[in-house]
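Undergrad: Sharing a model prediction with you, sequence too.
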Amino acid sequence: MTSSNLQSYDSDRVRQVFRALSIDKTRLPSSGLTGAGVPSFVAEWLLDKIIPGNGPLSTQESDKIHDFVRKAFPRKDDRNVISFKLTQGEVCKIIALLQVRVRLERGKGEIPDPFATIPVLNLTECSISTDLIERYEALLRQGVWGKISLGLLSDGTPEVIDFDPFQCSKVDLTAYADCRDRFSSQEWRDLMLCSMGYNPEHLAYNHHAKTWMLARLLPLVESNFHVMELAPKGTGKSYVFENISNKVALVSGGKVTPAQLFINGRTKEVGLLGRHDVVVLDEVQSLTFDNPSEVIGPLKNYLASGRYNRSGFSDISSDCSLVMLANIELDADLRPRHPNHLVANLPDFFSETAFLDRFAGIIPGWEIPKFNRDMVAFQTGLKMDFFGEALLSLRQDNRYQSYAQQHTLFDGTATVRDQNAILKSAAGFLKILYPHLKLTVMDYERDCLEPARQLRQWIRNSLFHLDDEFRQYGPEIRIGSR
């Protein structure tokens, strides 16, 4: 047992401090909601509303939530059933993701109406009032989960009559920082892990492993934070991104098109990078493009500047962070086979130094234990919808970047991109671990600066291996605190 596991987790303290914003994490696994395709940030909200309480669900509670899911959550093959009910004059109430799009077309002689889409039912042309859109502006971006009331207009068009959102809308960051003040550094670190869905008391999760698991949150708290995680299968790389917020988009392997990422030249719809706060490309070792130059060129520009253009459109600016997840092979000692060139077995464009240098770092997923059932959180943590929104709300606070700049010393071993990457990572760790900004320089160096340096060092190793240009700086990045 490591020292980081010696202090027991205090669920009572979490409940006392966060009250209605906390939840017993045993509720979700025993509910079966995630198996029904409901993301955690929605499922925990529903559990607390329908069957509030602590501990695993009783048989009666389980029956109640399953009955609710069966009635309220549509499946893809329910489209015809719901369509029939609408033609019979019924108002159908469902729980799903609702998105709103605006199609601008010149020369039509009239201003087009916005239209709503419900992806799970493949309904793409639903009428919706501007009042609802103005009330919930996030519908125009990545969409919002909630209770949708559907009716039918006289011309046969489905209509969104009403909408009740489920997601946390705004976080009081001052109150959040005050709450942090009531926990020790170790207690807060464990609360973050528990809120992510992991058991912080598990013996395999030592201090080192917890640091790299928390690094997965960096793209949420930092704008335009681009990072890779390389790991063997089974470490749960994508779990948090799938479940924390629908402002995070996950694309799993296969083929990625320019229209998906940037902008659709035919429909003029802005792609994932322009609509979400975080885009995650999973299984990138199998990533393919029909025409790589149409993706890699604009992507390199975006990684460097936060802007991209395509199909003759003007530049689109975005603060979206890009995460790339990949499986890598380990040797007999469970270490990477190519420690000085971690991207050796990834698609060729990863080995282009101009591309690789634009990433803030590589999360060493081989340092994170493989995930199994007893690693699931059973303590009280923050509700996932609140937790995700709190992290995302910290993106615009510049105090953490200022702190990092004031307390970090670089020497001649760090390039400008090294420095920028390390400062962003260090500021991100500050937001995750010390949102109240009450810490010593020693705390900063140990918990923020050194992990930030290590993230970037994995990039430096490959750059040093691939290109003589980087050898003038030496193999190791050296930094200090002040």
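TA: Nice, thanks for sending it over.

Undergrad: Please count neighbours and contacts with C-alpha atoms only from this point.
TA: Noted.

Undergrad: Quick check: nearest residue in space to Ala138, chain neighbours excluded?
TA: With sequence-adjacent residues excluded and distances taken as CA to CA, 6 or more residues apart in numbering, Ala138 is closest to Val144, at 6.5 Å.

Undergrad: Number of residues surrounding the one you found?
TA: Residues lying near Val144 (other CA atoms under 10 Å) number 24.

Undergrad: same check, this time on Val42
TA: Val42 - counted by other CA under 10 Å - has 25 other residues nearby.

Undergrad: could you say what helices and strands the host helix or strand of it packs with?
TA: If you go by DSSP states H and E, Val42 is part of helix 40-50. The contact analysis (3 or more CA pairs under 8 Å, 6 or more residues apart in numbering; DSSP states H and E) places helix 40-50 against helix 384-393.

Undergrad: Please name every helix or strand in contact with the helix it packs on.
TA: Other elements packing on helix 384-393 under the criterion 3+ CA pairs under 8 Å, 6+ apart are helix 40-50, helix 173-180, helix 185-196, helix 218-221.

Undergrad: before we move on, back to that, got the angle between the helix holding Val42 and helix 384-393?
TA: Interaxial angle, helix 40-50 versus helix 384-393 (axes from the mean of the first three to the mean of the last three CA atoms, to 10 degrees): 130 degrees.

Undergrad: okay, the angle between helix 40-50 and helix 185-196?
TA: 90 degrees.

Undergrad: mind checking the SS state of Pro339?
TA: Classification of Pro339 by DSSP: H, G, I helix; E, B strand; the rest coil places it in coil.

Undergrad: should've said Phe313
TA: Strictly by three-state DSSP, Phe313 counts as coil.

Undergrad: what's around it, how many residues?
TA: Neighbours of Phe313 (other CA under 10 Å): 11.

Undergrad: Next, work out how far apart it and Phe262 are.
TA: 11 Å (CA to CA, to the nearest Å).

Undergrad: Strands of the stretch 201-350 of the chain, residue ranges please.
TA: Taking DSSP state E, counting those that start in this stretch as the test, the strands found in the stretch 201-350 of the chain are 227-231, 248-252, 278-282, 307-308, 316-317, 321-327.

Undergrad: Take these and write them to CSV, including mean neighbour count and distance to Lys108.
TA: Formatted as CSV, the strands of the stretch 201-350 of the chain follow (neighbours: other CA atoms under 10 Å; distance: least, CA to CA, whole Å):
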stretch, mean neighbour count, distance to Lys108
strand 227-231, 25, 43
strand 248-252, 20, 33
strand 278-282, 24, 34
strand 307-308, 22, 28
strand 316-317, 15, 25
strand 321-327, 23, 37
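
Undergrad: this is the comparison structure:
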Amino acid sequence: MDYSNKVKTFFGGKVVRKDLTAQVKGSAVVPTYVLEYLLGQYCASDDDATVAEGIERIRDILKSNFVHRSDAEYVKSLVRERGQHRIIDKISVLLNDKQNQYEADFANLMIRDVPIADRIVTQHRKLLSGAGVWCIIDLTYDHARDAKVRWGIETVKPIQVSGIDLEEYINARAYFSTEEWLDLLMHSVGYEPSHFSRRDKLIQLSRLIPFVENNYNFIELGPKGTGKSHVFSELSPHGVLVSGGDVSKATLFVNNSTKQLGLLGFWDVVALDEFEQEKNSRTTDADLVKILQNYMANQSFNRGNETIMATASMAFVGNTKHTVPYMLKNSHLFESIPQTYLKGAFLDRMHLYIPGWEVRILKENVFSRGHGFIVDYLAEILRELRRFDYSELLTPYADLDATLTQRDKLAIRKTFSGLAKLLYPHRQFTPEEAEELIEFAVEGRRRVKEQLYRIDETFAQQPAQFRYIFKPTGQEKDVETLEKLNLNGSTPEGGAGESGSESGAIAGAEPAKPTLFIGDREFKENQTGVSYRKLFGDYLRGATQITLIDPYIRSHHQFRQLMEFCVLLHELKPLEQEIELEVQTWIDTDKEKDPQKELEKTQAIFDQITESVAELGIRLTVQFDASIHDRFIYTSNGWKIRLGMGLDIYQKPDLYDVANVLPEKRKCRKKFEISYGRL
């Protein structure tokens, strides 16, 4: 069963074609979960005619019932003429203690102090949060001369799914591969998964951890236009996005004048947007930071003599001002946040710092055109999963280093738990999949801690080792942040000697040439600075005969990579020297409709390359061998290099990306290893 049919079979009525959301949205400034609620009502069909009819119906609803601010006076006139009219607007409710009644404010209709029945407020407490809730409202108008209030509220229906079956969701997960499930979640948040690497997908989906994990503290800083705030504003009615410059103690915690609870008392996630210095022209209240710091550590705050416990997660999203290399050399990765928050004790509460600079700027082609969960359904599922703790699933796989503080370990466990709930809600995964989540969690916490060493010298006095024992193999693993790997470069490191036999110096002898590294090197997905020159240059220099074994040289980009390898050989050798290069490869003829034709086509391409590189002094010969599997480079100067993925190590860059002409800027497409050894 293919992906699309599998999704519709197991989640019929709970998924929607994501491109339909863009079709119906038009100019309506309304969250995605509102639109998809309507799509779920009117377009839950595979029949094109039914879908087209449903889209027109939704457009009519948005035209007739959704309130645009520019049309507010017209809508008010309509309600007055009809006496009653159904609208879609965001409302918030306050208690008027002088009148002893609840009153609603309408965000787009711009009418205030409309009486609302106690029964409605009791049923929908989040109306009192102050941030507003999108609802379908039957609004009335009273023409009576003696009416004290003209406007009235007949009914209120918050826009949300009626119910979910968590067990059904968890059981269905077992029928999907991990890659299929990742794609389903990517479609659900609105992105086309084919445009994202595995690590890119994890970064995008990690934005959902605050929705699935109680009291989770998350930060993302990166360039503009990468969708940092999208998840927090569009994908769940249980999260609220507020400007970082507008928050106050009353907004977040308690209004001492009215005793009204703030946002943390009502919402699952409170996200501070535009969390950077230039957006905060006024000085941030130091007491606010202190109270927030205590809440992030203790999950509670005080209201008078009463201590309020809350489960709301905190998310901080903002823009960076400089490139990552600039920040790592001249300041730190928190440099753009407001100065008042640049305190070690506050930042140490962050469980995860995701590298927003790795997220590509959103373009039209990255938005989903496939089936994904109706976001309101997904939001309710994530909310249900908040009741569970998956952190114990880490224990059979990892023994975290003893130098890590309890706060470090808690952060790693909470991130692992959140990712496991998202990707493996059925609690089943392979050791390799567990390792992937562990490394992502450890790296995200290390990014926080290493910047603290720069900001607060008290943290630098007891540095932690971000490593762990991977129990299934007993191997000790050190987890480095990708940006540090990129900054330090990827040239294999030399040692004191290849195997200890060439170390030492003789008095009067000529200085020995630097000894080349022997051993294994691991490279991460999305890592940059990994050019062929850095990987192989010093090992190929001086070789006159080279054998490249790679069974996968079949596609256009793989032929191009072979040509780049030949160009490197040309650049390494004296102009007058010639190099014999033998390439051993294969074509999987079993998968071809016409194997002979495909073989001839491939041979013709190799012939063209052979003729072209001959001008560079590279004598290329090609052998087709069905028995080869592993990838190697053998050189006449005595080196044997095992290639984890052959030459095909890079993601495909965008057409006008500098990575097309600058190999050091290309991203590795997967995690892989290269082993260097002597023949």
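TA: It's in. Everything numeric in this text was worked out from a predicted model, so none of it was measured.

Undergrad: Next, Glu580 of structure 2: secondary structure please.
TA: strand.

Undergrad: and it, what does it touch?
TA: 544-546, 618-621 (CA atoms under 8 Å, 6 or more residues apart in numbering).

Undergrad: now Gly132 of structure 2
TA: Taking CA under 8 Å, 6+ apart, we find Gly132 of structure 2 in contact with 90-93, 107, 126.

Undergrad: Excluding residues flanking it in the chain, which one is nearest it?
TA: That would be Ser92: by CA to CA, 6+ apart, it lies 4.3 Å from Gly132 of structure 2.

Undergrad: Wait, that neighbour touches Cys135, no?
TA: No - using CA atoms under 8 Å, Ser92 of structure 2 is not in contact with Cys135, being 10.1 Å away.

Undergrad: And the strands of the stretch 201-350 of structure 1: which comes nearest Val270 of structure 1?
TA: strand 316-317 (8.7 Å; CA to CA).

Undergrad: That closest one corresponds to what range in structure 2?
TA: Matched against structure 2 by TM-score structural alignment, strand 316-317 of structure 1 falls on residues 308-309.

Undergrad: With structure 1 overlaid, report how far that stretch is off on average.
TA: With mean CA distance after the TM-score superposition for structure 1, stretch 308-309 of structure 2 departs from structure 1 by a mean of 2.6 Å once superposed.

Undergrad: how far does that stretch sit from the chain's center?
TA: 31 Å (CA atoms, centre = their mean, to the nearest Å).

Undergrad: Tell me which residues are up against it.
TA: Stretch 308-309 of structure 2 is contacted by residues 299-302 when judged by CA under 8 Å, 6+ apart.

Undergrad: Over to stretch 326-340 of structure 2?
TA: Defining contact as CA under 8 Å, 6+ apart, one finds that stretch 326-340 of structure 2 is touched by 221, 275-277, 280, 283-286, 289, 318-321, 324, 342, 451, 454-455.

Undergrad: Let me have the helices and strands packed on helix 384-393 of structure 1 in TSV, extended by distance to Pro369 of structure 1.
TA: Formatted as TSV, these follow (distance: least, CA to CA, whole Å):
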stretch	distance to Pro369 of structure 1
helix 40-50	22
helix 173-180	27
helix 185-196	14
helix 218-221	20
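
Undergrad: before we move on, the earlier item: list only those of the contacts of Glu580 of structure 2 flagged as buried.
TA: 544-546, 618-620 (16 or more other CA atoms under 10 Å).

Undergrad: For Arg447 of structure 2, state which of those residues is nearest.
TA: Nearest to Arg447 of structure 2 among the buried ones among the contacts of Glu580 of structure 2, with distances taken as CA to CA, is Ile546, at 41.1 Å.

Undergrad: Show me what the closest one lines up with in structure 1.
TA: So, by TM-score structural alignment, Ile546 of structure 2 is left unmatched.

Undergrad: State the helix or strand in which Ile546 of structure 2 lies.
TA: Going by DSSP H and E, Ile546 of structure 2 is part of strand 545-549.

Undergrad: Pretty sure Asp77 of structure 1 sits in a helix.
TA: Yes - the assignment for Asp77 of structure 1, made by three-state DSSP, places it in a helix.

Undergrad: which residues does the residue lying closest to it once chain neighbours are set aside contact?
TA: Nearest residue to Asp77 of structure 1 in three dimensions, chain neighbours excluded: Leu121, at 7.6 Å (CA to CA, 6+ apart). With contact taken as CA under 8 Å, 6+ apart, Leu121 of structure 1 is in contact with 74-79.

Undergrad: residue boundaries of the helices in the stretch 101-250 of structure 2?
TA: Secondary structure of the stretch 101-250 of structure 2 (DSSP state H, counting those that start in this stretch): helices located at 118-123, 166-173, 178-188, 198-206, 209-212, 230-234, 249-252.

Undergrad: Now tabulate those helices in TSV and tack on mean neighbour count and distance to Tyr424 of structure 2.
TA: Output for the helices of the stretch 101-250 of structure 2, formatted as TSV (neighbours: other CA under 10 Å; distance: least, CA to CA, whole Å):
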stretch	mean neighbour count	distance to Tyr424 of structure 2
helix 118-123	12	34
helix 166-173	15	8
helix 178-188	20	8
helix 198-206	18	13
helix 209-212	28	13
helix 230-234	20	20
helix 249-252	18	33
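
Undergrad: Quick one, which of the ones you listed gets closest to Tyr3 of structure 2.
TA: That would be helix 178-188 among the helices of the stretch 101-250 of structure 2, by CA to CA, at 6.8 Å.

Undergrad: Could you check how far that closest one is from the centre of its chain?
TA: 13 Å.

Undergrad: List buried residues within the contacts of Leu121 of structure 1.
TA: Buried among these by 16+ other CA under 10 Å: Pro74.

Undergrad: can you give me the end-to-end distance of stretch 200-217 of structure 1?
TA: So stretch 200-217 of structure 1: terminal residues 16 Å apart, CA to CA.

Undergrad: now stretch 211-220 of structure 1
TA: 15 Å.

Undergrad: So which bit of structure 2 is it matched to?
TA: Mapped onto structure 2 using TM-score structural alignment, stretch 211-220 of structure 1 covers residues 202-211.

Undergrad: For that stretch, give me every contacting residue.
TA: By CA under 8 Å, 6+ apart, stretch 202-211 of structure 2 touches 185-186, 216-218, 231, 238-239, 268-269, 313-315, 354-355, 359, 379, 382-383, 386, 415, 418-419, 422.

Undergrad: List the residues that contact the equivalent of Ile148 of structure 1 over in structure 2.
TA: Residue pairing (TM-score structural alignment): Ile148 of structure 1 is matched to Ile137 of structure 2. The contact partners of Ile137 of structure 2, by CA under 8 Å, 6+ apart, come to 86-89, 153-157.
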